[in-house]
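Enquirer: Sequence and predicted model, in that order:
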Amino acid sequence: MPTALVGLSHSPLIGKNDPAADVVAAVDEAVANARSFIREFAPDLVVLYAPDHYNGFFYREMPPFCLATEAHAVGDFGSAAGALSVDSAAATALAAGALEQGVDLTVSARMTVDHGFVQPLQVLFGGIDQVPVVPIFVNGVAAPFGPVSRVRALGTAVGRAAADLGRRVLFLGSGGLSHDPPVPVLAGAPPRVADALIEGHPPTPEQRARGEERVVQAGRAYADGSTTMIPINPVWDQLVLDTFAGGRLEDVDSWTVEWMGAEGGGSGHETRTWVAAFSSLAASGPYAMTSRFYRPIPEWIAGFAVATALPLGDG
């Protein structure tokens, strides 16, 4: 089974609070290279690992990961809304394969997703309905978090199950790297906020607009240095990328929840999506990272990275 991988950071602030033109141009070039990589590989199925930002998953039930057999995007931050082109048959097969391997994978027959899933599909494929996809939610925001070894086990199990599909599969990780955006936290939250985080009441358009504007303003304050958010950590980001580039995926088993939060910020756990994607690729054997881009971008509150990888012998 031919396989390939793309890792891509996302940010709702792209196009709303952009850095200097040369930084945007560098990102655009890296993304264009990833699109060329995908066109050359020509996948007929994308397994997309991405987080949620309290748009689809809430504390009434907060699984560590969940696979969708159907998915609908809410259209937050101006991203596309509507149905994703989920390959339900492939999704069902991957879920069954992962469960057979002992991974406690939750399955959703009607998943709600946000920009974490939508942005990579729009950026890399031109829309949310352009390629058959299996969406897999990996919790990167809502504590408590499980050990990273379980995310590696998830990715490995899905990768092994994908090998039985007879498809050209692209594993796509969306998120990270280090960033500490103003995401609400349940612990200590006022009753109104806590209720929203637990029950998941859909915001009105006005409430959503106000919330998104707060994030935009936070990005501007972050870029100006007038914020208490944890700074982007290029040293940690490069360590993470070095781990993936070196194929040392077993190293992630020692990444503690506390260490990831301290070094990578409150949403540094989105890096788990990359762990899952690289583990899926590695399930079929050794691989090589074929391209790597990284830039700390405060305006987007992101340690922003783009990477591609292929099994050894395919690069």
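Expert: Now that the structure is in, tell me what you want to look at.
Enquirer: Could you use CA atoms for every contact and neighbour count after this?
Expert: Noted.
Enquirer: Distance of residue 56 relative to residue 268?
Expert: Per CA to CA, to the nearest Å, residue 56 is found 19 Å from residue 268.
Enquirer: where's the closest residue to residue 10 other than its chain neighbours relative to residue 209, distance?
Expert: Once flanking residues are discounted, residue 10 sits nearest to residue 175: 5.5 Å by CA to CA, 6 or more residues apart in numbering. Residue 175 is 23 Å from residue 209, where distance means CA to CA.
Enquirer: neighbour-wise, which of these two wins?
Expert: residue 175 (33 against 13; other CA atoms under 10 Å).
Enquirer: Hmm, the more buried one is touching residue 271, no?
Expert: Yes. Applying CA atoms under 8 Å, one finds residue 175 in contact with residue 271, separated by 6.0 Å.
Enquirer: The stretch 201-315 of the chain: helices as residue ranges?
Expert: 205-224, 234-245, 257-264, 272-282 (DSSP state H, counting those that start in this stretch).
Enquirer: for the stretch 51-200 of the chain, same thing?
Expert: Here the stretch 51-200 of the chain has its helices, by DSSP H, counting those that start in this stretch, at 88-100, 115-125, 148-162, 191-199.
Enquirer: related to what we said a few turns ago, residue 56 and residue 268 - which one has more neighbours?
Expert: Shown here are residue 56 and residue 268; by other CA under 10 Å, residue 268 has more neighbours (29 against 20).
Enquirer: was I right about the more buried one contacting residue 259?
Expert: No. Using CA under 8 Å, residue 268 makes no contact with residue 259, being 10.0 Å away.
Enquirer: any common contacting residues for these two?
Expert: Counting by CA atoms under 8 Å, 6 or more residues apart in numbering, no residue touches both residue 268 and residue 259.
Enquirer: still on that earlier bit, to residue 166, which of the helices of the stretch 201-315 of the chain lies closest?
Expert: Nearest of the helices of the stretch 201-315 of the chain to residue 166, taken as CA to CA: helix 272-282 at 14.7 Å.
Enquirer: Could you check how far that closest one is from the centre of its chain?
Expert: 11 Å (CA atoms, centre = their mean, to the nearest Å).
Enquirer: Next one for the comparison:
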Amino acid sequence: MVVCASHSPLMHGRSDVGQVFRAGLDRVREDVRRFGPELVVFFGPDHRRAFTDTVPAITVVESAHGYGDWGTVEEAYRVPSDHARSLATALMAARFDVAVANRLPLDHGFGQTATQLFGSLSAVPILPVVINCVARPLPGLARVADLGRAVDAHVRTIGCRVLYVASGGLSHAPPSLAPTVQTLSEEQRRRLIETGLAAAAERIAPDWDERFLRLLGTGDLDQLARMDDDDIEVAGNGAHEVRTWVAAAAAGGVPVPTVAYEPVPEWITGMAVASAHG
């Protein structure tokens, strides 16, 4: 099974908007409950919290906890460290140069969607894979698609019921992800986003979002893989997080149709959830 979902830190405390997205997420959460995953492989981004000066292209996480930003929880993830180590070894053998991290603080790019789907960070075994979506040079979409396929090839040897999750995107351009911004306190991040809210809301690109979702829904990863950084940047610096969606879709090996989509200016993001049973 594959689930891809947008996140936005501005969702916290704003239950009056985004009802289409929320309803879609509710439907997917029930599908996940019925599926009953034995292992969740979670592809997500980092927003220059865990990684600041040095940003690996791909990181397999052996142990992690919630960063606690924007109202997200700080509890420990239930990471199956033996599976994480074996995955990292398999990816290296498949010619992916991966970093391996312990005690990694994962921010809302993981914690928000994980909590929405499972209720807590420790409810199910989660194996986080961090993809660099913010610090150029970025791994290309073809590369992250190959990453997803390599992850699935290894997970199949484990022999468990696996759920692939991606969190990120779609179109958005938060000022806190500007290339000139690297290390900020949480208060500085909040002020920067809140003061630039109106300008950031104007960067939502529904046409771009819908084209991306259409290709994902038809399973046309080859066409998606031909998109370069400039093709993505037109939808905002935060749109680079769709790398996580491409990795999860490739891992699942099936088209991933849209469950719900709506632009939410209050969250400065084109919000979508997509899901498929493999």
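Expert: Now that the structure is in, tell me what you want to look at. Just so it is clear, the structure is predicted and the values come from calculations on it, not from any experiment.
Enquirer: still on that earlier bit, switch the helices of the stretch 51-200 of the first structure over to TSV; also include distance to residue 51 of the first structure.
Expert: Shown next, in TSV, are these (distance: least, CA to CA, whole Å):
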stretch	distance to residue 51 of the first structure
helix 88-100	17
helix 115-125	6
helix 148-162	13
helix 191-199	15
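Enquirer: Please identify the deepest-packed of the ones you listed.
Expert: helix 148-162 (a mean of 24; mean count of other CA atoms under 10 Å).
Enquirer: what's it aligned against in the second structure?
Expert: Matched against the second structure by TM-score structural alignment, helix 148-162 of the first structure falls on residues 141-155.
Enquirer: For residue 233 of the first structure, see how far away the residue sitting furthest away from the middle of the first structure is.
Expert: In the first structure, the residue that sits farthest from the middle, by CA atoms, centre = their mean, is residue 191; the gap is 29.2 Å. Using CA to CA, residue 191 of the first structure is found at 33 Å from residue 233 of the first structure.
Enquirer: before we move on, the earlier item: counterpart of the residue nearest to residue 10 of the first structure in the second structure?
Expert: By TM-score structural alignment, residue 175 of the first structure lines up with residue 168.
Enquirer: dump the residue contacts of its match.
Expert: So residue 168 of the second structure contacts 4, 5, 6, 7, 44, 45, 109, 239, 241, 242, 244, 245 (CA under 8 Å, 6+ apart).
Enquirer: ok, it to residue 76 of the second structure distance?
Expert: 21 Å.
Enquirer: repeat for residue 25 of the second structure
Expert: 23 Å.
Enquirer: Quick one: average offset of the match of helix 148-162 of the first structure versus the first structure, please.
Expert: Here the mean offset of stretch 141-155 of the second structure against the first structure after fitting is 0.9 Å, by mean CA distance after the TM-score superposition for the first structure.
Enquirer: what comes into contact with that stretch?
Expert: Outside stretch 141-155 of the second structure, the residues touching it (CA under 8 Å, 6+ apart) are 87, 90-91, 94, 96, 162, 221-222, 224-228, 243-244, 246-253.
Enquirer: Just confirm residue 119 of the first structure contacts residue 79, I think it does.
Expert: Yes. Applying CA under 8 Å as the test, residue 119 of the first structure and residue 79 come out as touching, 6.8 Å apart.
Enquirer: Show me the common contact partners of the two, please.
Expert: Contact criterion CA under 8 Å, 6+ apart; residues shared by residue 119 of the first structure and residue 79: none found.
Enquirer: who touches residue 12 of the first structure in this structure?
Expert: Shown in contact with residue 12 of the first structure (CA under 8 Å, 6+ apart): 77, 115, 300.
Enquirer: The residue opposite residue 279 of the first structure in the second structure once aligned: neighbouring residues, count only.
Expert: Mapped onto the second structure by TM-score structural alignment, residue 279 of the first structure lines up with residue 250. Close neighbours of residue 250 of the second structure, defined as other CA under 10 Å, add up to 27.
Enquirer: can you check the one 4 residues further on too?
Expert: As a burial measure, residue 254 of the second structure scores 21 neighbours (other CA under 10 Å).
Enquirer: and the gap between residue 128 of the first structure and residue 293 of the first structure?
Expert: As for residue 128 of the first structure, its distance to residue 293 of the first structure is 24 Å (criterion: CA to CA).
Enquirer: typo on my end, it should be residue 198 of the first structure
Expert: From residue 198 of the first structure across to residue 293 of the first structure, the span is 37 Å (CA to CA).
Enquirer: Over to residue 140 of the first structure?
Expert: Applying CA to CA to residue 140 of the first structure and residue 293 of the first structure gives a distance of 22 Å.
Enquirer: So between those two, which is more surrounded?
Expert: residue 140 (24 against 16).
Enquirer: ok, now which ones touch the residue most central in space within the second structure?
Expert: By CA atoms, centre = their mean, the second structure has its centre lying nearest to residue 167, at 2.4 Å. Shown in contact with residue 167 of the second structure (CA under 8 Å, 6+ apart): 4-7, 42-45, 109-110, 113, 241, 244-245.
Enquirer: try residue 72 of the first structure
Expert: Listed by CA under 8 Å, 6+ apart, the contact partners of residue 72 of the first structure are 81, 82, 83, 84, 110, 111, 112, 113.
Enquirer: still on that earlier bit, do you know which of the helices of the stretch 201-315 of the first structure lies nearest residue 146 of the first structure?
Expert: Nearest to residue 146 of the first structure, of all those, is helix 257-264, at 7.6 Å by CA to CA.
Enquirer: ok now that closest one, how far from the chain's centre?
Expert: 17 Å.
Enquirer: For it, list every residue counted as buried.
Expert: For helix 257-264 of the first structure, the neighbour count (16 or more other CA atoms under 10 Å) marks 257, 260, 261, 263, 264 as buried.
Enquirer: For stretch 51-59 of the second structure, buried residues please.
Expert: Buried residues in stretch 51-59 of the second structure, counted by 16+ other CA under 10 Å: 51, 55, 56, 57, 58, 59.
Enquirer: What's the second one aligned with over in the first structure?
Expert: Residue 55 of the second structure maps onto residue 62 in the first structure, with residues paired by TM-score structural alignment.
Enquirer: Check the gap between that match and residue 258 of the first structure for me.
Expert: As judged by CA to CA, residue 62 of the first structure and residue 258 of the first structure stand 19 Å apart.
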